[in-house]
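Undergrad: sequence? don't have it. structure:
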């Protein structure tokens, strides 16, 4: 066994480098490099070290190619935790690609410079997670990559944070908008792909004040997306790869329990509309395509651009004559709000 000096006591970050195969997270799209994000060097980053356990047989169980090593202090329970996280991420990636029809992050123009997705386990953090949007490298890991971080004690069998953060990477690859009602509301909705907790949601807002309130919210905006997706696809029929339904965590629980999902075919057109809106807004403001300031990415003053993109996506997906009355009223509300802003 290879021994590493992973300075957990010094608060060093433990790295789980998920090099998930050339077919899954590695292939880089052949796009115009001039519009891709620049690979930035993180010169002040705390030391990172590969972790894992050879005896966990992760590659055999999950079909992944891991670059993992373990110190003598690394327990079997820790190896199981890593395997469960990897299993959830792989399942989520298949769901996002095959059920929602989204293009993987590394195949999008923004991340042409990235070679892989890295997952960092933070020893000083118990739970939670964070997705980053830049292409980076550091002295210890010279290859360009994008990354997400998880609390070092995240238990995937009872916590969907890994899938949630991976969905953020999909969002970052498609759009520059990080307004909470879109960024966190949709990511919270994405958790239902694994949990199977599919809800029809409450009625859509009928007054501008109600919609404005939702657009100032974050995770709570999930109810808007639930309802919208339900109205666009009330039957929610989906077809899942049999391999997903057979996946289990170490405790024997099922990784994916989804039976139906409303609006699965609308997500990709929605993401494309938001992508185009991002490009248009960058051109109007004379910003770099993928170089927006963080404050601009989160600014609520650009909700009108998101609403316009949402309106266009719905109109293309479900023409007015095919929209239920509740959805038609919602579309009229958006149209009115956009015209009032002109």
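TA: All right, it came through fine. Since we're looking at a predicted model, the values are computed, not measured.
Undergrad: contacts, neighbours, all on C-alpha from now
TA: Noted.
Undergrad: tell me where the protein has strands.
TA: 13-16, 39-41, 48-50, 116-122, 129-131, 135-138, 141-151 (DSSP state E).
Undergrad: just give me the neighbour total for the residue nearest to residue 290 when sequence neighbours are not counted.
TA: The shortest distance from residue 290 to any non-neighbouring residue, by Cα to Cα, 6 or more residues apart in numbering, is to residue 37 (6.1 Å). For residue 37, the neighbour count with other Cα atoms under 10 Å is 21.
Undergrad: need the strands of the chain in CSV (columns: distance to residue 294 and mean neighbour count).
TA: Listed next are those as CSV, based on distance: least, Cα to Cα, whole Å; neighbours: other Cα atoms under 10 Å:
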stretch, distance to residue 294, mean neighbour count
strand 13-16, 24, 24
strand 39-41, 16, 16
strand 48-50, 26, 19
strand 116-122, 21, 23
strand 129-131, 13, 19
strand 135-138, 15, 20
strand 141-151, 17, 20
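Undergrad: and the ones you listed as JSON lines, adding distance to residue 62?
TA: Converted to JSON lines, the strands of the chain look like this (distance: least, Cα to Cα, whole Å):
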{"stretch": "strand 13-16", "distance to residue 62": "15"}
{"stretch": "strand 39-41", "distance to residue 62": "30"}
{"stretch": "strand 48-50", "distance to residue 62": "18"}
{"stretch": "strand 116-122", "distance to residue 62": "16"}
{"stretch": "strand 129-131", "distance to residue 62": "22"}
{"stretch": "strand 135-138", "distance to residue 62": "26"}
{"stretch": "strand 141-151", "distance to residue 62": "19"}
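Undergrad: these two touch, right, the residue nearest to residue 290 and residue 108?
TA: No - using Cα atoms under 8 Å as the test, residue 37 is too far from residue 108 to be in contact (10.6 Å).
Undergrad: ok, structure two:
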């Protein structure tokens, strides 16, 4: 999954820039290897050799998957159960992303392609790359997502379209199975997060994206602590378990607990009828159940984060969707974001108990002090 703390480096690599360059997005037009698009277009040109090496394309409902059958980016598995000439890993990735995207939309989340930030993007692409060749520093990662609109004029397969993208590690054994369970919902949800707000706090991006993985997964009792770990009760706990947690993915316990507490007061998840019958190439269902606890609360939080994005841009005199990297990651935003979470939970209609009362009483500013 995405390593948020390394995104600046990956952003430069993604665009074909110098290795190790960690730059703010609004400085990228001065980097070697990158050309700026038309004035105000917000669609950048990339000549990244690894992306251009993906010459095979599969398309499903407007979702495009680019991959290679040979060379350094060849898929680790070419299994093709239905014999149609397209590897199952490729078909399953497109099918799952289209399914998850439609469920997100049906439940009120704003399509990143419809967001003001990404208004120039025409499609969402999946690039199946060997991460060891693409960027050795992320060789053990299963997926990445990118918050830039890009076009590739050097690729005939991509038809010079402006796109958002996620990348899946094509060389990591077992990743086909991960494509069919948590990987696609996680990376796609990052694009939805980027479309709603500019904040890059890892406790928010990764923790909430871990919650989103359950959109098509079947809930079970193999790990009860996923839903039962109490909310932080003191500023010290909030800092240790959320703001300063060294493993941002572990903050899923915080977001999952919010979802568990909120589920009683929200409507069932919306599910387009035609998605229920969808099957992966091996015959297994794409949607494992129709339980997605906390979706209404998370939507309110994301929408409010968007409002806070506008407020911060005004306060700091920033372009609405072109913040310097330091502003996106500034930990000074933590109290502001947590107050949004507290207000959303308080207004969710959930009956308050001692756990909720203690959490709502925390001053997030006190938890953000070193």
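TA: Arrived safely, thanks for sending. Just so we're clear, the structure is a prediction, and the values are computed from it rather than from any experiment.
Undergrad: picking that back up, enumerate every residue touching the residue nearest to residue 290 of the first structure.
TA: Residues counted as contacts of residue 37 of the first structure (Cα atoms under 8 Å, 6 or more residues apart in numbering) are 110-113, 134-135, 290-291.
Undergrad: what does residue 313 of the second structure give?
TA: Taking Cα under 8 Å, 6+ apart as the test, what residue 313 of the second structure contacts is 319-320.
Undergrad: what lines up against it once you look at the first structure?
TA: Aligned counterpart of residue 313 of the second structure in the first structure: residue 282 (TM-score structural alignment).
Undergrad: how close does its match sit to residue 305 of the first structure?
TA: 11 Å (Cα to Cα, to the nearest Å).
Undergrad: with adjacent residues omitted, what lies nearest to the residue nearest the centre of the first structure?
TA: Most central in the first structure under Cα atoms, centre = their mean is residue 167, positioned 1.2 Å from the mean C-alpha point. Spatial nearest neighbour of residue 167 of the first structure, chain neighbours left out: residue 187 (6.0 Å); criterion: Cα to Cα, 6+ apart.
Undergrad: surely that neighbour is in contact with residue 168?
TA: Yes - between residue 187 of the first structure and residue 168 there is a contact under Cα under 8 Å: 6.5 Å.
Undergrad: where do the helices sit along the stretch 51-200 of the second structure?
TA: Ranges of helices in the stretch 51-200 of the second structure, per DSSP state H, counting those that start in this stretch, are 88-106, 131-134, 175-180, 183-196.
Undergrad: could you dump those helices to a markdown table with distance to residue 361 of the second structure?
TA: Formatted as a markdown table, the helices of the stretch 51-200 of the second structure follow (distance: least, Cα to Cα, whole Å):
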| stretch | distance to residue 361 of the second structure |
| --- | --- |
| helix 88-106 | 32 |
| helix 131-134 | 44 |
| helix 175-180 | 39 |
| helix 183-196 | 27 |
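Undergrad: could I get the buried residue list for the biggest helix by length in the second structure?
TA: Criterion DSSP state H: the longest helix present in the second structure is helix 295-316. By neighbour count on 16 or more other Cα atoms under 10 Å, the buried set for helix 295-316 of the second structure is 295-306, 308-310, 312-313.
Undergrad: repeat for stretch 64-80 of the first structure
TA: 64, 66, 68-71, 78-80.
Undergrad: same thing with stretch 187-205 of the second structure?
TA: 187-205.
Undergrad: and for stretch 233-245 of the first structure?
TA: Buried-residue list, stretch 233-245 of the first structure, by 16+ other Cα under 10 Å: 233, 236, 244.
Undergrad: leaving out the residues flanking it, which one is nearest to the counterpart of residue 310 of the first structure in the second structure?
TA: By TM-score structural alignment, residue 310 of the first structure lines up with residue 341 in the second structure. Of all residues not flanking residue 341 of the second structure in the chain, residue 301 sits nearest, at 6.1 Å (Cα to Cα, 6+ apart).
Undergrad: gap between that neighbour and residue 343 of the second structure?
TA: 9 Å.
Undergrad: residue contacts, the residue opposite residue 282 of the second structure in the first structure once aligned?
TA: Under the alignment (TM-score structural alignment), residue 282 of the second structure maps onto residue 251 of the first structure. Counting by Cα under 8 Å, 6+ apart, residue 251 of the first structure touches residue 157.
Undergrad: over to residue 202 of the first structure?
TA: 223-224, 227.
Undergrad: before we move on, what about residue 165 of the first structure?
TA: Neighbours of residue 165 of the first structure in contact, by Cα under 8 Å, 6+ apart: 129-131, 148, 187.
Undergrad: can you tell me what it aligns to in the second structure?
TA: In the second structure, residue 165 of the first structure lands on residue 187 (TM-score structural alignment).
Undergrad: if we can go back for a sec, out of the helices of the stretch 51-200 of the second structure, nearest to residue 366 of the second structure?
TA: Relative to residue 366 of the second structure, the nearest member of those by Cα to Cα is helix 183-196, separated by 26.1 Å.
Undergrad: specify the angle between the closest one and strand 143-151 in degrees.
TA: For helix 183-196 of the second structure against strand 143-151, the angle by axes from the mean of the first three to the mean of the last three Cα atoms, to 10 degrees is 50 degrees.
Undergrad: next, count neighbours for residue 261 of the second structure.
TA: Using other Cα under 10 Å: residue 261 of the second structure sits among 23 other residues.
Undergrad: quick revisit: which one of the helices of the stretch 51-200 of the second structure lies nearest to residue 238 of the second structure?
TA: helix 183-196 (22.0 Å).
Undergrad: that closest one to strand 163-169, inter-axis angle?
TA: Interaxial angle of helix 183-196 of the second structure relative to strand 163-169 (the same axes, to 10 degrees): 150 degrees.
Undergrad: mean shift between helix 183-196 of the second structure and the first structure?
TA: Superposing on the first structure and averaging over aligned pairs (mean Cα distance after the TM-score superposition for the first structure), helix 183-196 of the second structure comes out at 0.8 Å.
Undergrad: which one of the buried residues of stretch 233-245 of the first structure is nearest residue 143 of the first structure?
TA: residue 244 (30.7 Å).
Undergrad: so who does the closest one touch?
TA: Here residue 244 of the first structure is in contact with 91, 255-256 (criterion: Cα under 8 Å, 6+ apart).
Undergrad: hmm, try it at 10 Å
TA: Applying Cα atoms under 10 Å, 6 or more residues apart in numbering, we find residue 244 of the first structure in contact with 87, 90-92, 94-95, 194, 254-258.
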